[in-house]
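K.L.:
Fold the following and give me the result.
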Amino acid sequence: MHLFADITAHGLGHLAISAPVLNALAALEPGLRLSVRSLLPAAKLRERIAAPFTLIEAGSDFGFAMHDALRIEREASATAYRAAHAEWPQRVADEADFLRALAPDVVLSNVAYLPLAGAGMAGIPALAICPLNWADLFAHVFAGEAWAPPIHAQILAAYRSAHAFLRVTPGMPMPALDNLVPIAPVAARGTRHELGLHGDKAVLIGMGGIAHRLSIDNWPRLPGIRWLVPAEWQCRHPDAIAGESFGLPFTDLLASVDAVLTKPGYGTFTEAAGNGTPVLYQRREDWPEQDCLIDWLHKHARALEISAATLSTGKLQDALAALWQQPAPPCPATDGATTAARYIAGVARRSD
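P.N.:
Presented below is the predicted three-dimensional model:
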């Protein structure tokens, strides 16, 4: 079986969903040949995807241009969408030619729509997997724009052309898709490690793979709290430690800390809940997917929302104390990857 997987580089959550599915599929299909197209760093892909794969370093979507992890850059996104769809029929034809030459048995997209349209033209079975789709988010952001309806129709038609859209839980309702197949949450489980902090509590700061540097250098010192931050921040706060210095995969690090500070995103929310890690989060600006994620998180994890003002000042001692005082619910089942892998394998067999 040859699977072509397209993984968007709009943050790391799409990889957090795709990797467990690809790993489960490799276990189900020992002879799996896997081709992955993504603009995510190869090291990030190989950290998560255990199965051998051929990397095609390219991207077929952009989702939205972002000011930072919390805010969409609306005008730049509008310009990019108009450019992407100016020659849409030719782009679909080119994608179909690319897929015919690659000759996969199945296309799996998370969650670009161009490969779905191209696969449809090429006669190759295609599936999407994600808690969101760009058609719904596009309609939310650009509702009322005179130029938007034809583009939205093309995006929606591409998603509808897929054999199925595997909507992971928690996910958006997606009423416009008649090929929706809801599945259980997909999230990797980590191994807890002792971090050697001599009794201090560790709070991991992870904003989901989109550039968003917090002003932690100016935060007050909180007794007994250590901040685990990305090494690229070169943080000067005396209680900050580069998360990479522990030499652990992200999911193991997430399972080993006392809390994670983040924004609403599928990967971090579901992996934190699945590994029993409490979550502090700041809402994103005008991001419709976050409501279903937040509702689910509060049912399955210790979680607390903080304001932008609280985050900017770093006065988080009271919020962390309140978070840790919450009763810990049972960790949710996160076995949707097996269901997705079986579905993909079934589609491949039917296409033989």
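K.L.:
From now on I want contacts and neighbour counts done on CA atoms only, so please keep to that.
P.N.:
Noted.
K.L.:
Might you report the residue contacts of the closest residue in space to residue 103 that isn't next to it in sequence?
P.N.:
Spatially, and ignoring its direct neighbours in sequence, residue 103 is nearest to residue 2 (7.9 Å; CA to CA, 6 or more residues apart in numbering). Contact criterion CA atoms under 8 Å, 6 or more residues apart in numbering gives 32, 33, 34, 35, 103, 104, 105, 106 as the residues in contact with residue 2.
K.L.:
which element is the third one on?
P.N.:
With elements delineated by DSSP states H and E, residue 34 resides in strand 33-37, which encompasses its position.
K.L.:
what helices or strands is that strand leaning on?
P.N.:
strand 2-7, strand 54-56 (3 or more CA pairs under 8 Å, 6 or more residues apart in numbering; DSSP states H and E).
K.L.:
Do a quick rundown of the strands in the stretch 251-352 of the chain.
P.N.:
259-262, 279-281, 303-305 (DSSP state E, counting those that start in this stretch).
K.L.:
Which parts of the stretch 51-200 of the chain are strands?
P.N.:
Using DSSP E, counting those that start in this stretch, the strands of the stretch 51-200 of the chain run over 54-56, 106-110, 126-130, 164-168, 180-183.
K.L.:
one more, for comparison:
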Amino acid sequence: MHLADASKHLWLALSPHGYGHAAMTAPVIHALRRRLPDLRLTIQTTVPRAFLEERYGPDFIHVPEIPDFGLKMVSAVGVDLDASAEGYRRMHSDFTTLVEGEAERLRRMRPDVVLANVPYVTLAAAARAGIPAVALSSLQWADIYRHYLGDRPEAAAILAEMRAAYNSARAFLRVTPAMDMPSIDNVVEIGTVATRGRNRRDALEARFPGKVGLVAFGGIDHDLSLERWPRLEGWTWATALDCPPERDDIVPWRSLGLSFADLAASVDVIITKPGYGTFTEAALAGIPVLYVARPDWPESPAMDRWLMAHTRALAVTAESLLLQLKEQLHALFSLPDQPVGEAAGSEDAADFIERMLLAKSAICERS
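P.N.:
Purely as a prediction, here's the structure:
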């Protein structure tokens, strides 16, 4: 058997800052597995395995620990600056030892390629271990760190190590839309990476004959309490937030029996925060979006513009959702329709990663 025929091993490292990094990368892995059915997958992240199985299926090894944390949050949109700064100080207090520990983990597992979305310690470890690596995301923590914490006394030294780690990768596959990345020298632009859900409106109408909205704020707790959520005649709300027991118009989204992507493609409106996965899945299905504006988040300008170009979308405040939801929905539905988005980025990324996975085999066969 030629070495090229042997199954390949991909190490996927995912930032556990919410669930968006895991959700974004899943369609890329599905595209890769269509090309390489015997691909072996290891996923390193503290994101719960149950969520990973929903997006990736059960066929992977889960390594449920990773140095990366992204940012420390006080809510889905509120950054705890001091806790985040302390977290990075600790990570970088002996960065060489930290990276060597992760490099040794990779040496033991012997993946052919490391894919990171987008923990930089793993990229630095891959470089130390001599394993080809590639990054994929709409953001990276170096420029986010610089944005929030760049004025701290320790920032220059930490940023230098973060930038070196990212730039050690073969490429940074910058998906569409994405934040500006002045710290990254190896950017390769690709299209939108997202799951296009199936419209299962018939399944919803069988249980809820009126309108259905999805309240989704990602994998980070939000300080929006649904106990104050206005009751609107003819509306049912599906959510991952805590459901007030006295409300029959608010239900857990998992009780509906649909995948998140299918649910997002089937509702009348999505209410959310700026987030790559929810924004892109809504735009691929043309579902209107009310979102709590996040002007301090570096991704927001690019994501807001892209969303508004591909579906009806309106930025609001959390308080206005509670006080003026009916009026906000009327304003949203009065906006003109937009052409739905496309998602060519999954194949773009799979092309790049497949070439990396097969490159070693080609070299060995020629030698």
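K.L.:
need the strands of the stretch 251-352 of the first structure in a markdown table with mean neighbour count, can you?
P.N.:
As requested, the strands of the stretch 251-352 of the first structure are arranged in a markdown table below (neighbours: other CA atoms under 10 Å):
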| stretch | mean neighbour count |
| --- | --- |
| strand 259-262 | 23 |
| strand 279-281 | 24 |
| strand 303-305 | 21 |
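K.L.:
With distance to residue 163 of the first structure added, can I get those in CSV?
P.N.:
As requested, the strands of the stretch 251-352 of the first structure are arranged in CSV below (distance: least, CA to CA, whole Å):
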stretch, distance to residue 163 of the first structure
strand 259-262, 34
strand 279-281, 35
strand 303-305, 36
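K.L.:
mind checking which of those strands is nearest residue 18 of the first structure?
P.N.:
strand 259-262 (20.5 Å; CA to CA).
K.L.:
check contacts around residue 271 of the first structure.
P.N.:
With contacts defined as CA under 8 Å, 6+ apart, residue 271 of the first structure is in contact with 187, 188, 189, 251, 254.
K.L.:
Same question for residue 228 of the first structure.
P.N.:
Contact analysis of residue 228 of the first structure by CA under 8 Å, 6+ apart lists 202, 203, 204, 205, 240, 241, 242, 243.
K.L.:
ok so, going back, now tabulate the contacts of residue 2 of the first structure in JSON lines and tack on distance to residue 60 of the first structure and neighbour count.
P.N.:
JSON lines is the format used below for these (distance: CA to CA, whole Å; neighbours: other CA atoms under 10 Å):
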{"residue": "32", "distance to residue 60 of the first structure": "23", "neighbour count": "17"}
{"residue": "33", "distance to residue 60 of the first structure": "21", "neighbour count": "17"}
{"residue": "34", "distance to residue 60 of the first structure": "18", "neighbour count": "19"}
{"residue": "35", "distance to residue 60 of the first structure": "14", "neighbour count": "18"}
{"residue": "103", "distance to residue 60 of the first structure": "18", "neighbour count": "15"}
{"residue": "104", "distance to residue 60 of the first structure": "17", "neighbour count": "21"}
{"residue": "105", "distance to residue 60 of the first structure": "19", "neighbour count": "20"}
{"residue": "106", "distance to residue 60 of the first structure": "17", "neighbour count": "23"}
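K.L.:
The equivalent of residue 149 of the second structure over in the first structure: neighbouring residues, count only.
P.N.:
Following TM-score structural alignment, the counterpart assigned to residue 149 of the second structure within the first structure is residue 142. The number of residues packed around residue 142 of the first structure, counting by other CA atoms under 10 Å, is 16.
K.L.:
ok so residue 204 of the first structure is a helix residue?
P.N.:
No: assessed with DSSP: H, G, I helix; E, B strand; the rest coil, residue 204 of the first structure is strand; it does not lie in a helix.
K.L.:
what number of residues lie near it?
P.N.:
25.
K.L.:
so it touches residue 240, yeah?
P.N.:
No: contact between residue 204 of the first structure and residue 240 fails when scored by CA atoms under 8 Å: they sit 9.9 Å apart.
K.L.:
okay, and the common contacts of these two?
P.N.:
When contacts are counted by CA under 8 Å, 6+ apart, residue 204 of the first structure and residue 240 have 227, 228, 229 as shared neighbours.
K.L.:
With respect to residue 17 of the first structure, which of the strands of the stretch 251-352 of the first structure lies nearest?
P.N.:
Between residue 17 of the first structure and those, the tightest spacing by CA to CA is seen for strand 259-262, at 17.5 Å.
K.L.:
so what's the aligned residue in the second structure for residue 65 of the first structure up against?
P.N.:
When the second structure is aligned by TM-score structural alignment, the residue opposite residue 65 of the first structure is residue 72. Contacts for residue 72 of the second structure were tallied using CA under 8 Å, 6+ apart; they are 79, 80, 81, 83, 84.
K.L.:
farthest pair in the residues you listed?
P.N.:
The distance between the two most remote of the contacts of residue 72 of the second structure (CA to CA) is 8.8 Å, for 79 and 83.
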